[in-house]
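Participant: Next input, structure requested:
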Amino acid sequence: MLEIFTITGPIYLCIAAGFASVRWGLFSAADVRVLGRFVIQIALP
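Facilitator: I've put the predicted structure just below:
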C-alpha cells in the first residue's frame, strides 16, 4: 500500500501545487495559457 502512495504522491502534489498557485493568484490567465501550451507542445511529447 505504501508503494502506491510513493508512486502517486508526487503526481498529486504537483497537481495540488498548480491548483493552489492559480487559486492564490500567483499566475494570471495569460500565464496559464503559456504554461499550458508549453506542456502540450514541449513537455509531454
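
Participant: C-alpha only now, for contacts and for neighbours.
Facilitator: Will do.

Participant: can you give me the helices for the protein?
Facilitator: 2-23, 29-38 (DSSP state H).

Participant: helices and strands around the shortest one, which ones?
Facilitator: Read it as helix 29-38. With contacts taken as 3 or more C-alpha pairs under 8 Å, 6 or more residues apart in numbering; DSSP states H and E, helix 29-38 sits against no other helix or strand.

Participant: now the other sequence, so there's something to compare against:
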Amino acid sequence: MSTTATLESVEASPAERLETLFEELAELTGQRNAIDGRIVD
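Facilitator: Presented below is the predicted three-dimensional model:
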C-alpha cells in the first residue's frame, strides 16, 4: 500500500473507495493463503 493510494482515496467517491478496499482485501487474502500453504508444507 502506498502513500499515493491513500491520498487518492481521500478524493475518491465512496464507490471507488469501496472498490479499493475490496482490492486490498483480495490481495491480503492471497497473501494469507500463501502463508497458510507454506505452513502446511
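
Participant: Once they're superposed, tell me the TM-score.
Facilitator: Once superposed, chain against chain, the TM-score is 0.45 (TM-score structural alignment, normalised by the length of the second structure); 29 aligned residues with a C-alpha RMSD of 1.8 Å.

Participant: Let me have the helices of the first structure in TSV, adding mean neighbour count as columns.
Facilitator: Output for the helices of the first structure, formatted as TSV (neighbours: other C-alpha atoms under 10 Å):
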stretch	mean neighbour count
helix 2-23	11
helix 29-38	12
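
Participant: element containing Leu25 of the second structure?
Facilitator: helix 14-40 (DSSP states H and E).

Participant: what do you get for Leu7 of the second structure?
Facilitator: In this assignment (DSSP H and E), Leu7 of the second structure forms part of helix 3-11.

Participant: For that helix, give me every contacting residue.
Facilitator: Residues outside helix 3-11 of the second structure that contact it (C-alpha atoms under 8 Å, 6 or more residues apart in numbering) are Glu16, Arg17.

Participant: how far off helix 14-40 does it point, in degrees?
Facilitator: Relative orientation of helix 3-11 of the second structure versus helix 14-40 (axes from the mean of the first three to the mean of the last three C-alpha atoms, to 10 degrees): 140 degrees.

Participant: Could I get the buried residue list for helix 3-11 of the second structure?
Facilitator: Buried residues in helix 3-11 of the second structure, counting neighbours by 16 or more other C-alpha atoms under 10 Å, are absent.

Participant: next one: that helix to chain centre, how far?
Facilitator: On the basis of C-alpha atoms, centre = their mean, to the nearest Å, helix 3-11 of the second structure sits 13 Å off its chain's mean C-alpha point.

Participant: can you check stretch 11-30 of the second structure too?
Facilitator: What separates the centre of stretch 11-30 of the second structure from the centre of its chain is 6 Å, taken as C-alpha atoms, centre = their mean.
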